[in-house]
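Novice: Just need the structure, nothing else, for what follows:
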Amino acid sequence: MEKTIFIVEKMFEGERVDKYLSIIVEGKSRSYLQGLITKGNILINGKEVKSNHKLKDLDEIKIIIPEPIELKVDSEDIPLNVLYEDSDVIVVNKKRGMVVHPAPGNYNGTLVNALLFYCSDLSTINGVVRPGIVHRIDKDTTGILVVAKNDEAHNFLSNQLRNHSMKREYYALVEGRIKEDKGTIDKPLGRNKKDRLKIGIVEDGRHAITHYEVIERYKNTTLVKCVLETGRTHQIRVHMSSIGHPLLGDSLYGLKKQKFKLDGQMLHARILGFIHPTSKEFIEFTSDLPEDYKELLEKLRKEVI
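Specialist: Have a look, this model is predicted:
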């Protein structure tokens, strides 16, 4: 167990404790520090506080960092499509049907299980069930993810996600023929108040922006490129559904009656670009569409318009 004490300087008076610590404490994300606050591992003048607690001059902050919990997620010999790897990151091309990290109902067969077998070095910031995981894509969404191999790389990549400088482009196959060649959807997202399993457009939700551009039109469907300005849960799926063009194969937000028998929504994380944690150079990766996606496009091209 590691204990650290900080004395707040006057220049930080009035600052939220979680924001202050994210500046002062090196190698720990704001979300990790918020978790410590919730668990009572961060004390101000000997008392537990909340993350939004405002600091005063000369406050004493004690941080108690517990010993790492022994990892209990099993490693599994599951093939991975690794596009790139170095001492800081692994860039993988995720297949359809694979959950990114263990969660209730999915403790095996996840990307994390496969990563634990593949390598021994993964960042620890996101805890025992999400080692290395900087961002996620849905179970039935295919395409590129970057995984962090150490905490420094994890923080560096997470900052790019927060400031929206990470490049993320998706190909989505949606219902209906979109008339305009491009557009922007700026609608806040949050938990659907009637169905907690869903994300919805809610007034007090988190800011969310999706830019889309038509790639190809078919008889009753459209292939679009979606560029994320923000990265909210189910963002593309909810945003496209909100303008009357839900994704093909989307059982949660799409049409109840599907024309094609699909194993999930037709969404592919095609391009991922980011500044490398060590070299500080921008690098970009592209993933080809999976075979089932290509086969469906060929069928659509043969339909008479």
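Novice: rest of the way, CA atoms for contacts and neighbours
Specialist: OK.
Novice: can you map out the strands along the stretch 201-305 of the chain?
Specialist: Assigned by DSSP state E, counting those that start in this stretch, the strands in the stretch 201-305 of the chain fall at 209-217, 221-228, 267-275, 282-286.
Novice: Serialize those strands to JSON lines and add fields for mean neighbour count and distance to G143.
Specialist: Shown next, in JSON lines, are the strands of the stretch 201-305 of the chain (neighbours: other C-alpha atoms under 10 Å; distance: least, C-alpha to C-alpha, whole Å):
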{"stretch": "strand 209-217", "mean neighbour count": "19", "distance to G143": "18"}
{"stretch": "strand 221-228", "mean neighbour count": "22", "distance to G143": "13"}
{"stretch": "strand 267-275", "mean neighbour count": "22", "distance to G143": "4"}
{"stretch": "strand 282-286", "mean neighbour count": "14", "distance to G143": "9"}
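Novice: Excluding covalently adjacent residues, which one is nearest to L252?
Specialist: K198 (7.5 Å; C-alpha to C-alpha, 6 or more residues apart in numbering).
Novice: now swap in D181 and tell me
Specialist: Once flanking residues are discounted, D181 sits nearest to V214: 5.2 Å by C-alpha to C-alpha, 6+ apart.
Novice: Now for the one you found: which residues touch it?
Specialist: I178, E180, D181, K182, T222, L223, V224, K225 (C-alpha atoms under 8 Å, 6 or more residues apart in numbering).
Novice: how does it look with 7 Å?
Specialist: By C-alpha atoms under 7 Å, 6 or more residues apart in numbering, the contact set of V214 is D181, K182, L223, V224, K225.
Novice: and the gap between it and S242?
Specialist: According to C-alpha to C-alpha, to the nearest Å, V214 and S242 sit 17 Å apart.
Novice: And for E180?
Specialist: Noted for E180: a distance of 16 Å to S242, by C-alpha to C-alpha.
Novice: okay, these two: which has more neighbours?
Specialist: S242 (15 against 8; other C-alpha atoms under 10 Å).
Novice: Skipping adjacent residues, who's closest to that one in space?
Specialist: Nearest to S242 is I201, by C-alpha to C-alpha, 6+ apart, at 7.9 Å.
Novice: Surely that neighbour touches D186?
Specialist: No - taking contacts as C-alpha atoms under 7 Å, I201 lies outside contact range of D186: 10.1 Å.
Novice: Who has more neighbours out of the two?
Specialist: Using other C-alpha under 10 Å as the criterion, I201 and D186 rank with I201 on top: 19 against 13.
Novice: ok, that one - contacts?
Specialist: Contact partners of I201, counting by C-alpha under 7 Å, 6+ apart, are K187, P188, L189, G190.
Novice: Is the last one located within a strand, as I assumed?
Specialist: Yes - G190: assigned to a strand according to DSSP: H, G, I helix; E, B strand; the rest coil.
Novice: Tell me the spacing between it and C226.
Specialist: 20 Å.
Novice: go on, the second one?
Specialist: When C-alpha to C-alpha is the yardstick, P188 and C226 sit 17 Å from each other.
Novice: Alongside the first, I'd like the structure of this one:
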Amino acid sequence: MTSSTGSSEIRTLPVPDGLEGERLDAALARMFGFSRTRAAELAAAGKVLLDGKPAGKSDRVHGGAWLEVEMPQAPAPVQIVAEPVPGMNVVHDDEHIVVVDKPLGVAAHPSPGWTGTTVVGGLAAAGYRISTSGASERQGVVHRLDAGTSGLMVVAKSELAYSLLKQQFRDRTVDKRYHALVQGHLDPLSGTVDAPIDRHPKHDWKWAVVASGKPSVTHYDTVEAFRAASLLSIKLETGRTHQIRVHMSSLRHPCVGDMMYGADPTLAKRLGVERQWLHAVHLGFEHPGSGEWVQFDSPYPEDLARALDRVSDGQ
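Specialist: Below is the predicted model:
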């Protein structure tokens, strides 16, 4: 049953027997087709009733129970604004893909509340035609980098490329490597962090290692150890939001300059770092047109290189 209250829509329906015992967020996601994150947000906002009582995201549902969900009407689609992106370099371009070296402070694509430049907007301004697959604001985007993380991104130009690249990312066959300067020295020097990630239970603008989160796997190797920090080479199996930052923080070795996840501001100031020291240095994948393995590398931006010089000098 559906009713409307102006800017929102109320959906009322019974929980199917097949979802007996499921968490509320998982059940909502399966019943309504949206993400568990959105389901959790609706529950936290008090917009989900289970048999007439407010329900939390981790509450268990029972077959036949009545769910009442107040869902805000979908906002108008976010439009792509063609705007030049200073400092964004095109590393490779052909009929199927364009590989860019994304600078700091640039989002992968438009999103509600974001007023800065984007990769897709920068490509549009430069006259690049990208795939129309995906949501309207994410056309051609098969993976993302945080606005605060610099480095390599591949964007699909053809529909074939979009489909094949998305599948490679789903199958985890893409070789994504990052370099991170983290505080202290890891023990062991090389290892794997296998810890699920979800939204932080107390701060919805952060992410955290949470038992009920999505599987998240990060492999790391120490490239060089300095007095106050270590340079790591990191390979991701999964691509969760803030994954490297969250996993390193969970080991008590946050990325230098990453104040959101517990970095030491004194060290960051000494090294002249004003953002997390994290850069996507390498990207390898099977070319969607030729089927050949291709790979690309990116040098450190000036601010990160300068900080690395300082820490290597013992500052």
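Novice: quick one on the thing from earlier: what is the nearest of the contacts of V214 of the first structure to N150 of the first structure?
Specialist: K225 (31.9 Å; C-alpha to C-alpha).
Novice: wait, doesn't the closest one sit right on E216?
Specialist: No - K225 of the first structure lies out of contact with E216 (C-alpha under 7 Å); the separation is 9.6 Å.
Novice: Tell me how many other residues crowd D309 of the second structure.
Specialist: Neighbours of D309 of the second structure (other C-alpha under 10 Å): 12.
Novice: That one -> the first structure?
Specialist: Here D309 of the second structure is matched to E298 in the first structure, going by TM-score structural alignment.
Novice: those helices in the stretch 151-300 of the first structure, which residues are they?
Specialist: With helices called from DSSP state H, counting those that start in this stretch, the stretch 151-300 of the first structure shows them at 151-162, 235-242, 291-301.
Novice: What are the buried residues along the shortest one?
Specialist: By neighbour count, with 16 or more other C-alpha atoms under 10 Å as the criterion, the buried positions of helix 235-242 of the first structure are Q235, I236, R237, V238, H239, M240, S241.
Novice: ok, the residue nearest in space to the middle of the second structure to V281 of the second structure distance?
Specialist: Central residue of the second structure (C-alpha atoms, centre = their mean): T241, 2.9 Å from the mean position. Per C-alpha to C-alpha, T241 of the second structure is found 18 Å from V281 of the second structure.
Novice: State whether P110 of the second structure is indeed within a helix.
Specialist: No - looking at P110 of the second structure with three-state DSSP, it is coil, so not inside a helix.
Novice: counterpart of P246 of the first structure in the second structure?
Specialist: Using TM-score structural alignment, the partner of P246 of the first structure in the second structure is P254.
Novice: Excluding chain neighbours, give the residue nearest to R270 of the second structure in space.
Specialist: Nearest to R270 of the second structure is Q315, by C-alpha to C-alpha, 6+ apart, at 7.1 Å.
Novice: How about L28 of the second structure?
Specialist: A39 (6.1 Å).
Novice: For the one you found, which three-state class applies?
Specialist: Secondary structure state of A39 of the second structure, per three-state DSSP, is helix.
Novice: Give me the number of neighbouring residues for it.
Specialist: Neighbours of A39 of the second structure under the rule other C-alpha under 10 Å: 25.
Novice: pretty sure it is in contact with A27, am I right?
Specialist: No - contact status for A39 of the second structure versus A27: not in contact, 8.8 Å apart, counting by C-alpha under 7 Å.
Novice: gap between E2 of the first structure and L36 of the first structure?
Specialist: Distance, E2 of the first structure to L36 of the first structure, using C-alpha to C-alpha: 12 Å.
Novice: Same list (the strands of the stretch 201-305 of the first structure) but as TSV, adding distance to C119 of the first structure.
Specialist: Shown next, in TSV, are the strands of the stretch 201-305 of the first structure (distance: least, C-alpha to C-alpha, whole Å):
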stretch	distance to C119 of the first structure
strand 209-217	34
strand 221-228	30
strand 267-275	22
strand 282-286	21
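Novice: Quick one, which of the ones you listed gets closest to F260 of the first structure.
Specialist: strand 221-228 (11.8 Å).
Novice: Show me what that closest one is in contact with.
Specialist: Residues contacting strand 221-228 of the first structure (C-alpha under 7 Å, 6+ apart): 168-178, 209-217.
Novice: and what of stretch 70-85 of the second structure?
Specialist: 7-11, 47-48, 110-112, 117, 121-122, 124-126, 137.
Novice: can you give me the end-to-end distance of that stretch?
Specialist: 39 Å.
Novice: what's the answer for stretch 143-160 of the second structure, then?
Specialist: Taking C-alpha to C-alpha, stretch 143-160 of the second structure runs 16 Å from one end to the other.
Novice: What is the corresponding segment of the first structure for that stretch?
Specialist: Alignment of stretch 143-160 of the second structure against the first structure: residues 135-152, by TM-score structural alignment.
Novice: Now R129 of the second structure: closest residue in space that isn't a chain neighbour?
Specialist: Counting by C-alpha to C-alpha, 6+ apart, the residue nearest R129 of the second structure is K157, at 6.2 Å.
Novice: again with V246 of the second structure
Specialist: V246 of the second structure sits nearest to A208 (C-alpha to C-alpha, 6+ apart), 5.9 Å away.
Novice: Relative to D186 of the first structure, how far out is the alignment partner in the first structure of the one you found?
Specialist: Matched by TM-score structural alignment, A208 of the second structure corresponds to G200 in the first structure. From G200 of the first structure over to D186 of the first structure the distance is 13 Å, taken as C-alpha to C-alpha.
Novice: go on, V82 of the first structure?
Specialist: Separation of V82 of the first structure from D186 of the first structure (C-alpha to C-alpha): 34 Å.
Novice: same deal with S123 of the first structure?
Specialist: For S123 of the first structure, the distance to D186 of the first structure equals 33 Å [C-alpha to C-alpha].
Novice: try Q258 of the first structure
Specialist: Distance, Q258 of the first structure to D186 of the first structure, by C-alpha to C-alpha: 27 Å.
Novice: and what of E303 of the first structure?
Specialist: 33 Å.
Novice: taking the contacts of stretch 70-85 of the second structure one by one, which sit in strands?
Specialist: Judged by DSSP state E, the subset of the contacts of stretch 70-85 of the second structure located in strands is S8, E9, I10, R11, V48.
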